[in-house]
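Peer 1: Just a sequence and a predicted model for now, questions to come.
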Amino acid sequence: MASPGFDATFYDLQLRIELSPENLVGTVRVRGVAREAMSSLVLDFDPAMRVEGVLDRNGQPLASSRPDGALSITLASTAMVGDTIDVTVYYEGRPQVTGLGGFVFDTNQSGKPAIWSLSEPYGARTWWPSRDHPGDKADSVDVSIEVPQPLTAASNGVLTHVEEVIGGYRRFHFEHRYPIATYLVSVAVAEYDVDTQLYRRPPALAQDLGELELPLVHYSFAGNGAFEGSHPQYGFQYITDIFPVLEHWFGPYPFARELYGHAQFTFGGAMEHQTLSSMTTNYQGTMAHELAHQWFGDSVSPGSWRDLWLNEGFATLGELIYWQATEFPDVHDQIFDIYYRRALQAEGTLVLQDTTDVLDMFAHSRVYAKGWMVLRMLRGIVGESVFREILKAYAADPRYQYGTARTEDFAALAETISGQSLGYFFAQWVTEGDGYPFYSARWGKRPNGASWDVEVTLEQTGNARTFQMPIWIEVQTAAGARQFLVFNQLDVETYIFTVQDEPSGIIVDPDRWILRAEDVVVTHMDASPELPSSGKLSLYPVPAIGRITVESTWGQPVAADLVDGLGRTISTRLLPPGKTDWTLNGLAPGLYGIRTAQGVTHTFILSGQ
């Protein structure tokens, strides 16, 4: 409903919270720039809130009306492109609870008042007038909150001063000088214990990112000990353990000129309000999730709610990354299992088709768990170091940092940095496809001189589509296991691997790099069937250095492709009967294969020496 041609640049919220009766009195200054000629300004604002008046920048009254779900303000004169629009709205009322909350008057477990906001995705309009869209960020925001004593107020950014106000109130004034989306503007009010810390960036990180001493402020319900915690996995104080892990993966904390902290509320979950996450729990996993949002969700916000997975999938990744780096490895494995199974329950495409049902939008199985698994699969495709480079580049890209991004922006950046074509991946997992693959495998073995050939036929069954994915296959022998990476893109595909010791079994995707049906049926054949021809190929030496010799026992020329570890064709030739040397000059060390026209891939390792 809000004017699409208006670009908000600054909000100044002056709020007074009254408890008896419960009431919110607000004055909001809205400043922005016209991107098209405008004779009126329409803001998102719930009709339950009563507008007392609207003034222009000169203090002159402006006419207004209340179309459904909005506030329409008639400007004193038509604003032309590039003109500044500056109005102040006076209002009051009791906000209606909506979506995940909006603005809530509540009590905590001690029976004391707890007043808070949670505006994601459409709740800001229930308690203050704005252009309530994640794609329109104001350059900065001021929030001033008057509360009856002994309550304390918390909000985004830096607390600049507290002053006594007549009538037994205190006014808390906050300034935040970073771009911010409306849904991230926060109010948290209660009787709080306030604890402070300082995060000093560790020397190893400081060498790459520069030195940092960041103030940390924690607002805990009075007397409940949330800062100290009652268990090694609980306590706001442990945020200093989480920071270096996430900075290692994501780059420098994006709001380093100000601070970070937590404020307790009674929602039952948590919310990544910019610089001050609202928390019900002091559990380290939740703290890691909300801190990760400061990079992904707050600094880089979704250009549309359809791209919500860019928030929640990345923050869930932050949880798993943190647990993997801590002294609680069992926690990581337990959380991994839980989220993996939830991801299998996801319905619909990861990019949301319907953004009207708030509870469906935030289904944990989809935007959280499957969103995380998509990033894990990407990590498996491009490799650990490149994946971390992608995350850091995405967070720091000037096109997106302190702005917004869409799924196609992240996909394009991942392609650029990895040097891989990833269109197939994002189409089947994010933008177009749903579900997941069901794999089954048949395998057999046969001697090959002093070595053993292992033939594996991988089949996708019960799928509405054929998934294209790199997949690890582990061959087990008495001397240990060896893993081979192949690119699977057909319903039925056969691969041949060579190992030194007699194989005893195989495992498909042993480390769950793919979101797939958990049970992979593996069938052992007493003797491998003959290749779909009267001959076979042998490759040597393995590992290869500079070239690979391909020996064919077919009685006629056979078409074959040299492919990389992702199944991409590098070159093609006809292999005559007998031996053929295939030159590998210019190729990077890694896994390659010779794929015949019959669909059988013989893999080999190219050494760099």
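Peer 2: In hand now; what should we look at?

Peer 1: C-alpha only now, for contacts and for neighbours.
Peer 2: OK.

Peer 1: biggest helix in this protein by residues?
Peer 2: helix 309-325 (DSSP state H).

Peer 1: Return the list of helices and strands in contact with it.
Peer 2: Here helix 309-325 touches helix 239-250, helix 284-295, strand 300-302, helix 329-343, helix 371-382, going by 3 or more C-alpha pairs under 8 Å, 6 or more residues apart in numbering; DSSP states H and E.

Peer 1: Among those, single out whichever gets nearest to Ala63.
Peer 2: strand 300-302 (33.8 Å; C-alpha to C-alpha).

Peer 1: what packs against the closest one?
Peer 2: For strand 300-302, the contact count by 3+ C-alpha pairs under 8 Å, 6+ apart identifies helix 309-325, strand 403-405 as packing neighbours.

Peer 1: Okay, one more to line up with it:
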Amino acid sequence: MKNFLQLFFILTFSFVFSQNQTEGTQLDTDYKPVYYRLEMNLNPNQQAFSGTTTVHFNTTDELSLFKINARPNLNIQSITYHQNTISSYTRAGDVLNITLPELLPAGKLDSISISFSGNASTSTGLTLGEHAGVPIIETIAQPWHASSWWVCKDDLIDKVTKLDVYVTHPNEFKAASNGLLKSVTPAGNEMSTTHWQHNYAIPVYLIGIAVTNYAEYNNSVVIGGTTIPIINYLYPETMSNWTGQLDQVPSHIQFLSEKFGEYPYKNEKYGHAQWNRNGGMEHSTMSFMGKFTFNLVVHELAHMWFGDKVTCATWHDIWLNEGFADYCTGLMTEYYQGEQDFNSWKSTRVQEITSQNGGSVYNPDADSESRTFNSRLTYKKGSMVVHLIRFMMNDDELFYQTLKNWVNDSGFSWGYADTEDFKAFIEVQTGNDWTDYFNDWIYGEGHPIFNILVDKTPGGNELTVHFSQSGSHSSVPYFHTPFEIEFRGSGGQKEIRRFEISAQQQNFEVNDLGFNVTSFVPNPNSDVVCKIASSVLSTDELNSDSEIKIYPNPVQNLLNIESGVQIRQIEITDLSGKTIYKKSKINQNQFEIQTRNFSKGVYIIQIKTDKKLQTKKFIKE
């Protein structure tokens, strides 16, 4: 789901409902649902709704008490088992406990039907609205709102392999949902029943329905020899605003299919249904969204691979859905608009991510919707740590093949994966240990803050690059990452060099540039989420000045300063600009400074005499 509100506010599915809505009860049951038949009576002109869930299930152990989720706002009208009514049931919170008339053995395929009713005013997942004076009724299920509008096993870990959705609605409206449109049949009393069927594995949070006076704008794309229909249900009054963006969808599908494998639902469809929320929701085969902007359209489409085909195992791991989908908007920007716009895309994210010091990509509070769908962390930082994988690999062919293998791996495809699953997978794919990456960038909080000093030899092009870094949050003292610097010369020369950062203090020698360096740009393409506290180009010409000498350099305990003229003032700062030492009214030609308690690193010393203010650097070992 794409977070979007005036440049992508927190995704609407979470905040339009109560921010205090708690997670539904995760049921420990002795059965697995395999098929849902959902029959809904939805009239956009009415608050009231009703329906029947028929769930087919396989028992995994002996079963006599059937548990399923139904939030308190739903009224249970009847329960039918083998054509007989069951009256023996209890309710506890959002759990419906049904006593079966017999003990079912393990390994039995069975079914039960539950009829229910409710009111849109009390449902967190079914809402009424209007557009241009026309009513609309729409649903949302993510993360645990499905059971507020239909009876189901409302969790992440139970995907059914078949779904039939029957929506009875007034004749003047159309109903949008998952899968293929099988029929629209008269239901009497100026009502129709629309039947959608979906034959791919799906969790309940990806099931959605919307009903209003839709106009259709359709297209198609050929993938692997299969023609896939693209069905768009749009508001008639705004359809012309979005046809240009929607005409690009076939190209989007082709790009993502090339990179990550064929469109997952090629035997059914892809499409969109317009709704009244600003954001989008990646209902399998038919994404719901309020506006069809480039980023939102791409984001929800990318979920068909990342989130729908391979689904996060818990809401702690939501970055595996949202981070990857958001990164696909960057890949599309790179593909359509080029490297410069892609660098701007990355830079914007880096600025937002580093606007605060804390926060991890891994979600520590899965009970909080606002944290789960946090724009800065789950989406933007999530996307940039995916980019960091690409940057660390430094091999686009390997990167794309790894992700293609991921979404098509038999252990995860049409199933679930958590963060540790992805770590193990990428380690096998690359043959490398990714522990530092996951500890720093996924589980750890914050970002690195770099101070960079580049020393240049007098009149030459030999450089010593000094890196000093700290973490913005105490959970990560320093980050492991590649890092690039673009060196620039007086004649317009530019050359990027790559450094592997694995400590708080590191020095690198660069002695093969073919030009005189006059400046440098750290992180020129915004590949690393970081802040640059200082970046200084220094020359040893200052240190060779016979008028002022500092020694020894590097220094351990005692720094000596000698000058041909009297020294008036000395100030020492670290690379972040923090003053470490300052002394005025010295009025001596020689001076000593105790450096025993200085931290190891590079320092800048400013020495003021009657003649000038000179700046030098020294290293504390």
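Peer 2: Right, received. Where do you want to start? None of these values were measured; they are calculated from a predicted model.

Peer 1: related to what we said a few turns ago, as JSON lines, the helices and strands packed on helix 309-325 of structure 1 with distance to Thr152 of structure 1 and mean neighbour count would be great.
Peer 2: Output for these, formatted as JSON lines (distance: least, C-alpha to C-alpha, whole Å; neighbours: other C-alpha atoms under 10 Å):
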{"stretch": "helix 239-250", "distance to Thr152 of structure 1": "22", "mean neighbour count": "19"}
{"stretch": "helix 284-295", "distance to Thr152 of structure 1": "22", "mean neighbour count": "26"}
{"stretch": "strand 300-302", "distance to Thr152 of structure 1": "29", "mean neighbour count": "27"}
{"stretch": "helix 329-343", "distance to Thr152 of structure 1": "35", "mean neighbour count": "16"}
{"stretch": "helix 371-382", "distance to Thr152 of structure 1": "36", "mean neighbour count": "22"}
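
Peer 1: For Asp142 of structure 1, find the nearest of the ones you listed.
Peer 2: helix 284-295 (18.9 Å).

Peer 1: ok so, going back, can you give me the offset of the longest helix of structure 1 from its chain's centre?
Peer 2: Offset of helix 309-325 of structure 1 from its chain centre (C-alpha atoms, centre = their mean, to the nearest Å): 7 Å.

Peer 1: could the helices and strands packed on helix 309-325 of structure 1 be laid out in CSV, adding distance to Val521 of structure 1?
Peer 2: Listed next are those as CSV, based on distance: least, C-alpha to C-alpha, whole Å:
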stretch, distance to Val521 of structure 1
helix 239-250, 36
helix 284-295, 34
strand 300-302, 40
helix 329-343, 18
helix 371-382, 21
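
Peer 1: closest one to Ala464 of structure 1 among the ones you listed?
Peer 2: Distance to Ala464 of structure 1, taken as C-alpha to C-alpha, is lowest for helix 329-343 among these, at 17.7 Å.

Peer 1: Now the closest one on structure 2. Mean distance?
Peer 2: Following the fit onto structure 2, the mean deviation recorded for helix 329-343 of structure 1 is 3.9 Å by mean C-alpha distance after the TM-score superposition for structure 1.

Peer 1: Give me the helices and strands touching that helix, please.
Peer 2: By 3+ C-alpha pairs under 8 Å, 6+ apart, helix 329-343 of structure 1 packs against helix 309-325.

Peer 1: how much does the helix it packs on deviate in direction from helix 329-343?
Peer 2: For helix 309-325 of structure 1 against helix 329-343, the angle by axes from the mean of the first three to the mean of the last three C-alpha atoms, to 10 degrees is 150 degrees.

Peer 1: and helix 309-325 of structure 1, which stretch of structure 2?
Peer 2: Helix 309-325 of structure 1 corresponds to residues 319-335 in structure 2, going by TM-score structural alignment.

Peer 1: hang on, the earlier thing: can you tell me which of the helices and strands packed on strand 300-302 of structure 1 comes nearest to Asp7 of structure 1?
Peer 2: Using C-alpha to C-alpha, the nearest of those to Asp7 of structure 1 is strand 403-405, at 12.8 Å.
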